[in-house]
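# please work out how this folds:
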Amino acid sequence: MAKIGYARVSTIDQDFDIQRQRLQAEGCVIVRAEKASGGSREGRTELATLIEFLRKGDELVVTRLDRLGRDTRDVLNIVHECEQRGAFVTILDPHVSTRGEMGQVILTVLGMVAQMERRFIKERQREGIHRAKSAGKYKGGAVRVDHQKIRDLSASGTGATAIAKAIGCSRMQVYRVLSSKKL
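This is a model prediction of the structure:
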């Protein structure tokens, strides 16, 4: 029986050190972290690896439910996959675990809240962009990765994984940049 921690942040300029420290303080012997959106499981290879690694009696620990996911269905699927392996999921804040009978119900409700929060964030963002565009102040989001460098590395035969490591972004971001070149 092992406690295994999972930390996630959404963007490359965010840091997961606080999550990692909290998970280690909770006794997690392994802590995996990644920078990927919680809106879906796409591109979240560390989470997939952790789930594959789980054994009977293990416990997957996250600091908050939104670190596990912001889509109710995804969260419930993750919990289900962990349970099929005989493992438990524990959220530290608020403290909820699937070990107890009510854990699944509480996680479902919290998952719905996380999904609703994500929708509110997106709606506020769209409204803000619309207002800024109307006022002539919107110039688009900040470019976080060097698109030309990604294209140059790809053209020289460098693979997506190596490019992502060199640039400091996800492979999914590399694929997006490369596919936008074709449009």
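# all contacts plus neighbour counts: C-alpha atoms, from now on.
Will do.
# quick one: contacts for Arg85?
Residues in contact with Arg85 (C-alpha atoms under 8 Å, 6 or more residues apart in numbering) are Leu54, Arg55, Lys56.
# how far away from the center of its chain is stretch 20-28?
18 Å (C-alpha atoms, centre = their mean, to the nearest Å).
# and that stretch, which residues are buried?
In terms of neighbour count (16 or more other C-alpha atoms under 10 Å), stretch 20-28 has its buried residues at Arg20, Arg22, Leu23, Gln24, Cys28.
# for the third one, which non-adjacent residue is spatially closest?
Right, Leu23. Closest residue to Leu23 apart from its sequence neighbours, by C-alpha to C-alpha, 6 or more residues apart in numbering: Gly5 at 5.7 Å.
# report how many residues lie close to Lys122.
Number of residues near Lys122 (other C-alpha atoms under 10 Å) recorded here: 12.
# surely it is in a strand?
No. The assignment for Lys122, made by DSSP: H, G, I helix; E, B strand; the rest coil, is helix rather than a strand.
# now the other sequence, so there's something to compare against:
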Amino acid sequence: MPRKIGYARVSTADQNLDLQIAALEKAGCNQIYRDQGVSGCQENRPEFAKALNEMKRGDTFVVWRLDRMSRSLRHLIEINETLTQRRAYFESLTEKIDTSSPMGEFVFHILGAVAQLEREIIRERTLAGLAIAAQNGRFPGRPRKCG
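Next comes the predicted model:
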């Protein structure tokens, strides 16, 4: 019998998973794996790996938002290929993506590319802001060590 396997993640230990867990439960997830204090940029996420290994034919891997699963298009595609090889599907509740249909698969790839573009734009803006601050003698972030 096909199952829905949920995955929830927050980047810092002080963030709360409750919103994601409630949404995954409402979506009918049979089991929910949780990573707390783990960045989406990291490919080494213990509970994520367990959830992915749990996937069998006909199962659906469910996340609250696409960025809970991954932050790079390359990694999203790799995950989707793994699911496809296992004849499993992917569903994102917020973006209403469901790869059990050809249109859902298409939307998955488009939104994955948009998510990566958004991340790169934010990164460029952050780096530009840091460069301007440095020109003005300000160095935000952790204090620098002296030689």
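# so after superposing, what's the score?
Comparison of the two superposed chains (TM-score structural alignment, normalised by the length of structure 2) gives a TM-score of 0.86, and 141 aligned residues with a C-alpha RMSD of 1.7 Å.
# hmm, back to that, return the member of the buried residues of stretch 20-28 of structure 1 nearest to Ala164 of structure 1.
Arg20 (22.1 Å; C-alpha to C-alpha).
# correct me, but the closest one touches Ala7?
Yes. When contacts are counted by C-alpha atoms under 8 Å, Arg20 of structure 1 is listed as touching Ala7 (6.3 Å).
# list residues touching both of these two?
Residues touching both Arg20 of structure 1 and Ala7 (C-alpha under 8 Å, 6+ apart): Val31, Ala33.
# from Cys29 of structure 2, how far out is Pro46 of structure 2?
Remark: distance between Pro46 of structure 2 and Cys29 of structure 2 (C-alpha to C-alpha, to the nearest Å) = 19 Å.
# cool, Thr82 of structure 2 as well?
With C-alpha to C-alpha as the criterion, Thr82 of structure 2 and Cys29 of structure 2 are 20 Å apart.
# for the spatially closest residue to Ala33 of structure 1 that is not a sequence neighbour, give me its contacts.
Nearest non-adjacent residue to Ala33 of structure 1, counting by C-alpha to C-alpha, 6+ apart: Ala7, 4.5 Å away. Residues near Ala7 of structure 1 by C-alpha under 8 Å, 6+ apart: Phe16, Gln19, Arg20, Val31, Arg32, Ala33, Glu34, Val62, Thr63, Arg67.
# of these, just the buried ones, PyMOL syntax please.
To isolate in PyMOL the members of these that are buried, counting by 16+ other C-alpha under 10 Å, one can use:
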select buried, resi 19+20+31+33+34+62+63+67
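# hmm, which of the contacts of Ala7 of structure 1 are common to structure 2?
By both residues aligned by TM-score structural alignment, their matches' C-alpha atoms under 8 Å, the contacts of Ala7 of structure 1 still in contact after alignment to structure 2 are Phe16, Gln19, Arg20, Val31, Arg32, Ala33, Glu34, Val62, Thr63, Arg67.
# adding secondary structure and distance to Lys181 of structure 1 as columns, could you present the residues you listed in TSV?
Output for the kept ones among the contacts of Ala7 of structure 1, formatted as TSV (DSSP: H, G, I helix; E, B strand; the rest coil; distance: C-alpha to C-alpha, whole Å):
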residue	secondary structure	distance to Lys181 of structure 1
Phe16	coil	31
Gln19	helix	36
Arg20	helix	36
Val31	strand	36
Arg32	strand	32
Ala33	strand	30
Glu34	strand	26
Val62	strand	37
Thr63	coil	38
Arg67	helix	32
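# with respect to Arg151 of structure 1, which of those residues is nearest?
Among the kept ones among the contacts of Ala7 of structure 1, Glu34 lies closest to Arg151 of structure 1 (C-alpha to C-alpha), at 23.5 Å.
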